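# Next comes the sequence, and after it the predicted model I'd like to discuss.
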Amino acid sequence: MDAIHALAAQLRRARHILVLTGAGISAESGIATFRDAQSGLWARFRPEDLATPEAFRRDPGLVWRWYAWRREQVAAAQPNAAHRALVELAQRRTTTLVTQNVDDLHQRAGSTGAICLHGSIMRTVCSVTKLEIAAGWLAAQTGEPPRSPHHADGLARPGVVWFGENLPADALERANAAAKDCDAVLAIGTSALVYPAAGLPALAQRHGAWFAEINPQPTPLTPTADLVVAQAAGLALPAVLAAWEDA
């Protein structure tokens, strides 16, 4: 049995599937990952030097403009075949979708209830209170970034988790609970370098889950996987669904 049919058979037997997605699935829609070279005006900056609280304190305007550019990239991108296949998978089996991505491609594809461990680039929050700032209010403001309506000392900032910040406690708690409950875990397009997200497959395995990885490149998770599909997710996931009835 080839890897695609083996994965289809395992997922078909599953009661609860935990899906963990990383930047690779969005890269297939044209959204650059943090490990890709920057382009245009941003070529001289390292993303790791912009996506930090320290960078925002040092030069909030620079960070605000960089995220505005990234939001434009996200808005121009479209969900791909892998995003759509995960929507269909959730219609066939109970699925918990946990994503490290800050774009909204899963949601635009039709996924509901995604656990966004690293926040959302499409949200804007107060830098002090972390309360969300309405898009309509923002549109009427000036400044890069605008002042926050929630706190006198606050600025508008992207609703993402920066390097050095803690993950949202509720999101992490729900992801860990799903890892402990699932009987199959599927890691898709994640570099497996960023924790605690990268630890979810191991947590699931300790609780008896079967683990498969879909990634054209090997990762630190590859040696621990029960099955590896070394393909792009946009090719592999539709093929898995097509093989479902034959598995």
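Looks like it came in fine.

# switch to C-alpha atoms for all contacts and neighbour counts from now on
Fine.

# hmm, who's touching the longest strand seen in the chain?
Counting residues, the longest strand in the chain under DSSP state E turns out to be strand 119-126. Strand 119-126 is contacted by residues 67, 71, 101-104, 131-135, 148-151, 154-161 when judged by CA atoms under 8 Å, 6 or more residues apart in numbering.

# Could you pull out the strands in this structure for me?
Taking DSSP E as the test, the strands found in the chain are 16-21, 94-99, 115-116, 119-126, 156-160, 184-188, 210-214, 227-229.

# Reformat the ones you listed as TSV; add distance to residue 174 and mean neighbour count.
Shown next, in TSV, are those (distance: least, CA to CA, whole Å; neighbours: other CA atoms under 10 Å):
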stretch	distance to residue 174	mean neighbour count
strand 16-21	11	24
strand 94-99	9	22
strand 115-116	8	20
strand 119-126	14	20
strand 156-160	18	24
strand 184-188	15	25
strand 210-214	19	25
strand 227-229	25	21
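
# CSV for these, including distance to residue 31?
Supplementary listing: the strands of the chain in CSV, determined by distance: least, CA to CA, whole Å:
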stretch, distance to residue 31
strand 16-21, 14
strand 94-99, 15
strand 115-116, 17
strand 119-126, 13
strand 156-160, 16
strand 184-188, 16
strand 210-214, 18
strand 227-229, 22
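
# so which of these comes closest to residue 239?
Distances from residue 239 to each of those were compared using CA to CA; the minimum, 11.2 Å, belongs to strand 227-229.

# ok, now how distant is the residue nearest the centre of the chain from residue 141?
By CA atoms, centre = their mean, the mean C-alpha position of the chain lies nearest to residue 101, the distance being 2.2 Å. In this structure, residue 101 lies at 28 Å from residue 141, with CA to CA, to the nearest Å as the measure.

# ok, and here's another one to check against it:
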Amino acid sequence: MNDDVVAECTRDVSRVAVLTGAGISTDSGIPDYRGPNGVWTRDPAAAEVFTCTRFMSDPTVRARFWRTYLGHAAWHAEPNPAHRALAALESNGPAIRILTQNIDGLHQKAGSAPRKVLELHGGMREVVCTGCRTRTPTADTLERVAAGEADPRCTACGGILKLGVVLFGENLDPNTVALAEKVAQACQLMLAVGSSLQVEPAASLCAVAVNAGARLVIVNRDPTPYDHLAVGLVREPIGVALPRITAALAAAPPDATPVSR
């Protein structure tokens, strides 16, 4: 997408929604899932670890899950230029809300206000007991895994512990979905960044935005099921493209519509 198209897509925009997927974090050293070198592309069987039914019924699946997160790259990852560009836009541009499919917390670490980041699939910093619903820091559970507990249980009730994320087969929190839909309906520009747009209902937020009159720009290396709805398709690296788009948004004069930040 050339500079003229960027300027046209960002013109008169005072409300931006950004849907982010795993691709925005690959430059931070966190592998994506479905790309050519993605976790599930290289090892399709690994996806079953993230299936709720298998996780809840099979202790060997849970053991593999906890081993995976014991050494997960996200624990030491730092935000990259794409995360920082979105964070900078908060104080120097239109009102922005981030709807992320990621669980790594890098948007907040980059400086995005937590209240402006909606984690559609949960976050990896907490563990929840599936029995008594007690939430505890993930670090506590991983310490137990590192010490030799393959399938640690809740210390309060003995229930199965699960990372505070949405697994395949689980429904997203309805309040989170409702809020995300409101953000999508209210935005003038929807940026879909680094997402394959294959996981619903998060991907359908693109259609929600377009149906409400917003422009859709997709920044992703590979084609997506929603490309036909977009006014702009960006295939260049996210760490290059997103700072360029946010710079255009910061420079463009907003429309006259008052908006609360």
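Structure received. Everything quoted here is computed from the prediction, not taken from an experiment.

# And the TM-score between these chains?
The TM-score (TM-score structural alignment, normalised by the length of the first structure) is 0.87; 240 aligned residues with a CA RMSD of 2.4 Å.

# follow-up on the earlier one: centre of the chain to the longest strand of the first structure, how far?
Its chain's average C-alpha position is 14 Å from that of strand 119-126 of the first structure, according to CA atoms, centre = their mean, to the nearest Å.

# OK, contacts around the residue of the first structure most remote from its centre?
Outermost residue of the first structure with respect to the C-alpha centroid, by CA atoms, centre = their mean, is residue 152; its distance is 32.1 Å. Contact criterion CA under 8 Å, 6+ apart gives no residues in contact with residue 152 of the first structure.

# at 10 Å what do you get?
Contact partners of residue 152 of the first structure, counting by CA atoms under 10 Å, 6 or more residues apart in numbering, are residue 128.

# cool, residue 106 of the first structure as well?
For residue 106 of the first structure, the set of contacting residues under the criterion of CA under 10 Å, 6+ apart consists of 21, 25-26, 78-80, 82-84, 86-87, 97, 99, 112-114.

# does residue 64 of the second structure really touch residue 46, like I thought?
Yes. Applying CA atoms under 10 Å, one finds residue 64 of the second structure in contact with residue 46, separated by 9.0 Å.

# Name the nearest residue to the aligned residue in the first structure for residue 226 of the second structure, ignoring sequence neighbours.
Counting by TM-score structural alignment, residue 226 of the second structure lines up with residue 221 in the first structure. Take residue 221 of the first structure and drop its neighbours on the chain: the residue closest to it by CA to CA, 6 or more residues apart in numbering is residue 192, 6.4 Å away.

# How much space separates the equivalent of the one you found over in the second structure from residue 68 of the second structure?
Residue correspondence, TM-score structural alignment: residue 192 of the first structure in this structure matches residue 197 in the second structure. Taking CA to CA as the measure, residue 197 of the second structure and residue 68 of the second structure are separated by 24 Å.

# more crowded one of these two?
For residue 197 of the second structure and residue 68, the more surrounded residue by other CA atoms under 10 Å is residue 197, and the numbers stand at 24 against 13.

# Contact partners for that one?
Contact criterion CA under 10 Å, 6+ apart gives 19-21, 203-206, 218, 220, 223-227 as the residues in contact with residue 197 of the second structure.

# now these: which count as buried?
The neighbour count (16 or more other CA atoms under 10 Å) marks 19-21, 203-206, 218, 220, 223, 226-227 as buried among the contacts of residue 197 of the second structure.

# export those residues to a markdown table and tack on distance to residue 193 of the second structure?
Shown next, in a markdown table, are those (distance: CA to CA, whole Å):
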| residue | distance to residue 193 of the second structure |
| --- | --- |
| 19 | 6 |
| 20 | 5 |
| 21 | 6 |
| 203 | 11 |
| 204 | 14 |
| 205 | 13 |
| 206 | 11 |
| 218 | 6 |
| 220 | 6 |
| 223 | 12 |
| 226 | 12 |
| 227 | 12 |
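
# Just the ones of these in helices?
205-206 (DSSP state H).

# Looking at the buried ones among the contacts of residue 197 of the second structure, spot the one nearest residue 3 of the second structure.
Within those, distances to residue 3 of the second structure taken as CA to CA reach their minimum at residue 218, with 15.3 Å.

# related to what we said a few turns ago, what stretch of the second structure lies opposite the longest strand of the first structure in the alignment?
Residues 122-129 of the second structure are where strand 119-126 of the first structure aligns, taking TM-score structural alignment as the criterion.

# check the fit of the matching stretch onto the first structure and give the mean distance.
The superposed stretch 122-129 of the second structure is, by mean CA distance after the TM-score superposition for the first structure, a mean 1.3 Å from where its aligned residues fall in the first structure.

# Enumerate every residue touching the counterpart of residue 160 of the first structure in the second structure.
The alignment partner of residue 160 of the first structure in the second structure, by TM-score structural alignment, is residue 165. For residue 165 of the second structure, the set of contacting residues under the criterion of CA under 10 Å, 6+ apart consists of 50, 102-103, 119-128, 172.

# any chance of the residues you listed in CSV, with distance to residue 41 of the second structure too?
Converted to CSV, the contacts of residue 165 of the second structure look like this (distance: CA to CA, whole Å):
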residue, distance to residue 41 of the second structure
50, 14
102, 18
103, 19
119, 24
120, 23
121, 21
122, 23
123, 23
124, 22
125, 26
126, 27
127, 27
128, 28
172, 24
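
# Tell me which of those you also see in the first structure.
For both residues aligned by TM-score structural alignment, their matches' CA atoms under 10 Å, a contact is called conserved when the aligned residues also meet in the first structure; among those this holds for 50, 102-103, 119-128, 172.

# just those residues now: which is nearest residue 233 of the second structure?
Each of these was scored against residue 233 of the second structure by CA to CA, and residue 102 proved nearest at 21.3 Å.

# right, and that closest one touches residue 25 too?
Yes. With contact taken as CA under 10 Å, residue 102 of the second structure and residue 25 are classed as touching, separated by 8.4 Å.

# shared neighbours, those two?
Between them, residue 102 of the second structure and residue 25 have residue 32 as joint contacts when contacts are counted by CA under 10 Å, 6+ apart.

# Check the offset of stretch 205-222 of the second structure from the chain's centre.
Distance of stretch 205-222 of the second structure from the chain centroid (CA atoms, centre = their mean) equals 15 Å.

# Roughly how far does residue 150 of the second structure sit from residue 107 of the second structure?
Relative to residue 107 of the second structure, residue 150 of the second structure is positioned 31 Å away (criterion: CA to CA).
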